[in-house]
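**Student:** need a 3D model of the following:
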Amino acid sequence: MLVLPLKPALRYDIMTALAQWLDSDHHISFDNLKNPLQFILPKPDFCSVACRDELLRLQSLRNSISDILTRPDSHAAALHNSSVWDDLQEYHAVLLEFEKRGFPAIDDAMTGIQLTWKAAWSDKEKETHAHFPWERSAVLFNIAALYSYKAATECKPTNRDDCKQAVSYYQTAATIISILKQLVAPEDFNTIDFSNPLLSFWESFFLAAAQSNIYRIMSLTGEDDAAKHKNLSGLAQAAHLIYNTALKDTQDPRLASELSAVCNSEWAPFCKAQAMIHGAKAEYHQAVVHRLSGAWGKEIARLRACHDKLLACQEFCDSVEPNNEGVVDYVLRETKAIRPVVYDRLVEVEKDNYTIYQDTVPKVMEEIPSKQLAKVKEQLPEAMLMTRRTLFASI
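**Tutor:** Predicted structure coming up:
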């Protein structure tokens, strides 16, 4: 399963920088305003002493995050230390409270603030800006990364409750990326991390992963009847389509240029393999629906399509470079397990149809209707929006 990498932050004395800005006579310049419709609040009319506790809280949260995100096992370390996971969400909520009170919301170097984050895919690249939306964007990116890691490492695909948890994680990650796309749209960030094609890919991928887990939940639930298989067919078809969307996103010229290695060796093969097997599963479940209704010719047509797709999927997985086999390993195992079952049923029903049913086998079948249940939520988790304790209460 693919996991979004983390963006490391460089340690910085944000408390002193903001205190100096508050106590100076510098006011926000609108020369660098990228969005003319952006709502900008005036600089706070209080001094740094009046909000010392708030500045201390901001500093302590940033230090905690900066220290853990520089470690090589940052994903695991952040989740092992629950306070860091909580601090990331709290830091986002605190940044929002600061923005609401007129702290820098546009990139003005004259503020003297320098917030630096490294690129997620290159430890050598880093970028610095002087406003809170930049800081909040990096925090959103990292929270989405941790949700993707939790889904990939904590949830077993054969456990119904784990699949439910994975759906929640992936949908939340997709929501965060969707909001992040809106936040960075008017900005001018250099790193590819906040580019629209990259964020679009991860949003599509997270939705596809959520959809495939919804399919798994349904497959582990309820009676084995026509209604269940019809739902499974629609769910698998939706996963097939969303994975294809993510696959198309990997072909964006900028991604192909700057992240060609990871796109070609991991993202594209994974999404293509997942799209292929979900397309085959959709055909199989539709074949079962036809079988239970006595439509033998349609069942044969669906089983043939399913077997062809499984064969193509296995051939594709076998063609993946040996050093990248892990990317499609699970799909390959699934394909090898399903194919004999489909083939045996196909041989059996073709024989019965020839000798008994004499049903016409359609040459062309209608497209399977998709049933997408994975959605982007309306808002972020409450922990990212509401601070654990009230800020600026005395001002």
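
**Student:** switch to C-alpha atoms for all contacts and neighbour counts from now on
**Tutor:** Will do.

**Student:** what is the burial count for residue 270?
**Tutor:** The criterion is other Cα atoms under 10 Å. On that basis, residue 270 has 27 neighbouring residues.

**Student:** one more, for comparison:
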Amino acid sequence: MAIIELAALGADFTADPHPFYAKLRDAGPVHEVRGADGGRFWLVVGYEEARAALADPRLSKTMATVGGHEAVESIMGPHVLVLDPPDHTRLRKLVAPEFTTRRVEALRPRIQRIADELLDAAIPAGSGDLVDAFAFPLPIIVICELLGIPPGDRDSFRAWSNKILTPTGPDDAREGSLLLRAYLDDLIEDKRRSEPADDLLSTLLRTRAENGDRLSAEELRASAYLLLIAGHETTVNLISNATRSLLTHPAQLAALRADFGLLDATIEEALRYEGPVETSTLRFTLEPVTIGDTVVPEGDKVLVSLAAANRDQAVFPAPDTFDIRRSEQPGRSRSHVAFGHGIHFCLGAPLARLEARIALRTLLERCPDLALDTTAGPYEWLPGLLLRGVRALPVRW
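**Tutor:** A predicted model of the protein is given here:
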């Protein structure tokens, strides 16, 4: 089978990859692909194969196990997303208690106040960019307050995050990583010297497991990096993608407005239909691994397309239909993989869901005439395969 050249697909693939993924699924669940940067990897597009790959211990998250080197992780240090057991197990055990459903639910009143304050400022203008006015600042304020990051540093962090996650130049990711590393090192040292505070970074500084284990300075920095990046970028796209999906499906929007009891189902369908993360991060085969009917050689890279898996028609009937009542219909309710699967399932999923629920309900209740601004021109889609979303979502309030 010929290697698929992603660079040849152009802007149409970036704007709407789903028809392309559907053709790939029809041809098979796994394909050899060359990315825009010339790198070769295996792309998993089938749902069952995606779940299996995401949970397969023969697919390592640590590039060092196959003799590789990744700039961002080598700069930031080890965090749970790039580690295998037992190191992954140890780090996740230290961090996970801060993200239980109970602790996340305690943030609800503050998240609601932030949502209301943002709309207080945005609505009087009559129109604007939903990303800049609402979808971005809500999660960034939440995660920065949670971690104890000063408000004045948020704009700098946004610039560094964009360089790392959606680079437009060959040195962007490294440059953004170096700047963010220096900032986090200084911030952690300040908190180490200060009186104990109740923010998450200060808590993680003091955290000890029952056996006395604690995060090293490097692990704390890397964990802060992951929580910052994953704690806001994905939720920005979840809020904006869900809003865009509703506004382009008037019947679904009307059904939700008529019954906010459908809100949770709407969030789950938005995650399936147009989730914020298009593909997983890389995995590396520790031995030859059979995925579907394809044998992936030892030492090769594997990328799981969460977006493709979530529209697999063998699992989700009418997969290209946005249907907030999908879970009510016999045979149509299966778990999406928008947050991953297995031991690397997203640690912040409860927080992302809570923020999205509050954001959508507040937006729809306070903006009864909310609509897309059709005079604003075409969307600018985020580049690359990692994130799925638009840089701006012009709306009329």
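
**Student:** now the TM-score, please.
**Tutor:** Here the TM-score for the pair of chains, by TM-score structural alignment, normalised by the length of the first structure, is 0.23; 133 aligned residues with a Cα RMSD of 6.1 Å.

**Student:** tell me which stretches of the stretch 151-300 of the second structure form strands.
**Tutor:** Across the stretch 151-300 of the second structure, reading from the start of the chain, the strands by DSSP state E, counting those that start in this stretch fall at 283-285, 289-291, 294-296.

**Student:** tell me the buried residues in the second one?
**Tutor:** By neighbour count on 16 or more other Cα atoms under 10 Å, the buried set for strand 289-291 of the second structure is 289, 291.

**Student:** now do the buried residues in the host helix or strand of residue 199 of the first structure.
**Tutor:** Under DSSP states H and E, the secondary-structure element containing residue 199 of the first structure is helix 196-219. Using 16+ other Cα under 10 Å as the burial criterion, the residues of helix 196-219 of the first structure that qualify are 197-219.

**Student:** repeat for stretch 157-167 of the second structure
**Tutor:** Here stretch 157-167 of the second structure shows 157-158, 160-167 as buried, counting by 16+ other Cα under 10 Å.

**Student:** who does the helix holding residue 199 of the first structure touch, helix- and strand-wise?
**Tutor:** For helix 196-219 of the first structure, the contact count by 3 or more Cα pairs under 8 Å, 6 or more residues apart in numbering; DSSP states H and E identifies helix 160-184, helix 226-249, helix 253-258 as packing neighbours.

**Student:** let me have the ones you listed in a markdown table, adding mean neighbour count as columns.
**Tutor:** What follows is these, written out as a markdown table (neighbours: other Cα atoms under 10 Å):
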| stretch | mean neighbour count |
| --- | --- |
| helix 160-184 | 22 |
| helix 226-249 | 23 |
| helix 253-258 | 14 |
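
**Student:** quick one, which of these is nearest to residue 305 of the first structure?
**Tutor:** Between residue 305 of the first structure and those, the tightest spacing by Cα to Cα is seen for helix 226-249, at 13.5 Å.

**Student:** for stretch 76-94 of the first structure, which positions count as buried?
**Tutor:** Here stretch 76-94 of the first structure shows 78-79, 84-94 as buried, counting by 16+ other Cα under 10 Å.

**Student:** revised request: answer the last question for stretch 87-94 of the second structure.
**Tutor:** Buried positions in stretch 87-94 of the second structure, judged by neighbour count with 16+ other Cα under 10 Å: 88, 90-92, 94.

**Student:** cross these against strands and list the overlap.
**Tutor:** Of the buried residues of stretch 87-94 of the second structure, none are assigned to strands by DSSP state E.

**Student:** any chance of the strands of the stretch 151-300 of the second structure in CSV, plus distance to residue 187 of the second structure?
**Tutor:** Written out in CSV, the entries for the strands of the stretch 151-300 of the second structure read as follows (distance: least, Cα to Cα, whole Å):
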stretch, distance to residue 187 of the second structure
strand 283-285, 31
strand 289-291, 43
strand 294-296, 43
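
**Student:** of these, which is nearest residue 71 of the second structure?
**Tutor:** strand 283-285 (15.5 Å).

**Student:** by contact count, what packs against that closest one?
**Tutor:** Packed against strand 283-285 of the second structure, as judged by 3+ Cα pairs under 8 Å, 6+ apart, are the following elements: strand 59-60, strand 301-304.

**Student:** could those strands be laid out in JSON lines, adding distance to residue 53 of the second structure and mean neighbour count?
**Tutor:** Below are those laid out as JSON lines (distance: least, Cα to Cα, whole Å; neighbours: other Cα atoms under 10 Å):
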{"stretch": "strand 59-60", "distance to residue 53 of the second structure": "7", "mean neighbour count": "24"}
{"stretch": "strand 301-304", "distance to residue 53 of the second structure": "8", "mean neighbour count": "24"}
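
**Student:** export those strands as TSV, with columns for distance to residue 19 of the second structure.
**Tutor:** As requested, these are arranged in TSV below (distance: least, Cα to Cα, whole Å):
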stretch	distance to residue 19 of the second structure
strand 59-60	28
strand 301-304	17
